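I'll drop the sequence and a predicted model, then ask my questions.
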Amino acid sequence: MPKIILSSDGSHTLISDEFNVTYHSSHGSIQESNTVFIHAGLDHLLSLGYEKISVFEMGFGSGLNALMAYLWAVEHGCEVQYTGIEAYPIVPEMAGQLNYIEVLNADDEARIIFQKMHTETNFKTPVFQFNKVIGFVENFDVKEEFDVIFYDAFAPSSQDHLWEKDILQLMFGALKNKGILVTYCAKGAFKRTLKDVGFKIEALSGPVGKREMTRAVKGDF
């Protein structure tokens, strides 16, 4: 079972007992999610005029990124259709111990939504449609369905196969034209593989503790 620890911004992260790696940055779970997935992903698409955004998260994990996306959808009144996949889901009791609602100063409705993310596989609110798949991404094959992929697998040093060509080709195929993939990883080998698959690469300033992050575009910028 994963262990809960505090990250530097006061929000919890988890340490995987199987892979011995944290689910989020030890420099701050919330600041990492906000920088990599919300700002470089959802804010970017909103600035391009999107009024409805479909998200695929590779590595649902703690549910933090999904919670952040829900709060963003409520704040901006922009409908988000969210699908997350997770091979090793945490139990609802552990999710209930995570302090994200308190640190984000979110309301009771957000607390209920976060609980549902760990007890239900699909639900819908006026601005947020949620679907969770329990399984391995290798078996998840959809075509041109998503506007943005939150690529939040464990680091290549822990799960190298998730950062290689076969999986990234699946991700490329799952995106609509002009869709984007955002991730904390900026390793050279990973970016070269993205290019081989067909992505155009943008190197962006990373979250605290990382110089760069990656945004990859399917099609032209």
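It's in.

use CA for all of it now, contacts and neighbours both
OK.

secondary structure element for the residue nearest to the spatial centre of the chain, which one?
Note on the chain: the residue nearest the mean C-alpha position is residue 150, at 3.6 Å, using CA atoms, centre = their mean. Per DSSP states H and E: residue 150 is located in strand 146-151.

ok, second structure coming up, stack it against the first:
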Amino acid sequence: MLKREIKLTEDGSHTIFIPELNEHYHSTHGAIQEAIHVYINAGLHFSDKNPICILEIGFGTGLNAYLTLVEAENNKRSIVYHSLERYPIDEEQLKVLNYPDQIDFENKDLFKKLHQVEWNRTCEISANFRLNKINGDLKKIDFKDKYDLIYFDAFAPDIQPDLWTEGIFKKLYECTNPNAILVTYCSKGIVKRALRSSGFEVKRLAGPPGKHHILRATKIENSKF
């Protein structure tokens, strides 16, 4: 396991830094504001599905899951949330993360519950939110469910190039429902081309502070794929 360090980002929220990779889990300009911009505003708010089934690639600190849980509670939206993570974070580091205080959600204990429930089984976090944390490898896993929304939050292509390929995106395309969307913080040309080659229609959107653009990809129902 690589060493992980808790770092403070510019909006006051935490991220995790891996010195050997020189890589942060979130934007240093603001972990929470980036997650809200990319995954909540461009993803969850863009979809009108209710109930909605979400797949996250990279559970990490649980920030995206927690923000989505907050949305489920505030809007009484029914969400089934599957999150894939190959290397879960150490429990002691999770206790330090300040997301509940920063987000100021009244049910702070739900953040702890996200991390305390068992892996590889569906657990009810609240009446509106069911979670299955999957400990596995994206390249090897065989998805049994169909999804309406994908949060693609893997490490950057420079760090994990094998997760940003046409083959991976085709795999995700095949496990989504018609008109499903995929959102990601990375807007590199190789990512856009891989998404388009796998059958998605890709749109570049304005990024959060510190990032010019993000991507939203849509599964077109009449696609040749």
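Structure's in. What do you need? Every value quoted in this text rests on a predicted model; they were computed, and no experiment measured them.

may I have the TM-score of the superposed chains?
Here the TM-score for the pair of chains, by TM-score structural alignment, normalised by the length of structure 1, is 0.93; 216 aligned residues with a CA RMSD of 1.5 Å.

hmm, back to that, chain neighbours aside, what residue packs nearest to the residue nearest to the centre of structure 1?
residue 57 (4.5 Å; CA to CA, 6 or more residues apart in numbering).

counterpart of the one you found over in structure 2?
Using TM-score structural alignment, the equivalent of residue 57 of structure 1 in structure 2 is residue 56.

that match and residue 10 of structure 2, how far apart?
Per CA to CA, to the nearest Å, residue 56 of structure 2 is found 24 Å from residue 10 of structure 2.

can you check residue 214 of structure 2 too?
From residue 214 of structure 2 to residue 10 of structure 2 the distance is 19 Å (CA to CA).

so for the two, which residue has more residues nearby?
Looking at residue 214 of structure 2 and residue 10 with other CA atoms under 10 Å, you find the greater number of neighbours at residue 214, namely 20 against 13.

hmm, back to that, and the angle for the host helix or strand of the match of residue 57 of structure 1 with strand 147-152?
If you go by DSSP H and E, residue 56 of structure 2 is part of strand 52-57. Taking axes from the mean of the first three to the mean of the last three CA atoms, to 10 degrees, one finds that strand 52-57 of structure 2 is oriented at 30 degrees with respect to strand 147-152.

so what's the residue count around the residue nearest to residue 150 of structure 1?
Count around residue 57 of structure 1 with other CA under 10 Å applied: 24.

and the one 5 residues further on, by the same measure?
Residue 62 of structure 1 has 24 neighbouring residues, counting by other CA under 10 Å.

now residue 134 of structure 1
For residue 134 of structure 1, using other CA under 10 Å, the count is 13.

ok, residue 145 of structure 2 next?
Residue 145 of structure 2: 11 neighbours (other CA under 10 Å).

so it belongs to a strand, correct?
No: the assignment for residue 145 of structure 2, made by DSSP: H, G, I helix; E, B strand; the rest coil, is coil rather than a strand.

which residues touch it?
For residue 145 of structure 2, the contacting residues are residue 175, by CA atoms under 8 Å, 6 or more residues apart in numbering.

which SS class is residue 31 of structure 1?
At residue 31 of structure 1 the chain is in helix, as set by three-state DSSP.

in structure 2, where's the longest helix?
Looking across structure 2 with DSSP state H, the single longest helix is helix 63-75.

now for that helix, which elements pack on it?
helix 31-35, helix 109-116, strand 129-135 (3 or more CA pairs under 8 Å, 6 or more residues apart in numbering; DSSP states H and E).

in that helix, what counts as buried?
63-73 (16 or more other CA atoms under 10 Å).

now for residue 163 of structure 1, how many residues are close by?
Around residue 163 of structure 1 there are 21 residues (other CA under 10 Å).

would you map the strands across structure 1?
3-6, 12-15, 52-58, 79-86, 122-124, 128-134, 146-151, 175-183, 199-205, 212-218 (DSSP state E).

can I get the ones you listed in CSV with distance to residue 108 of structure 1?
Output for the strands of structure 1, formatted as CSV (distance: least, CA to CA, whole Å):
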stretch, distance to residue 108 of structure 1
strand 3-6, 22
strand 12-15, 19
strand 52-58, 24
strand 79-86, 20
strand 122-124, 17
strand 128-134, 16
strand 146-151, 26
strand 175-183, 29
strand 199-205, 33
strand 212-218, 33
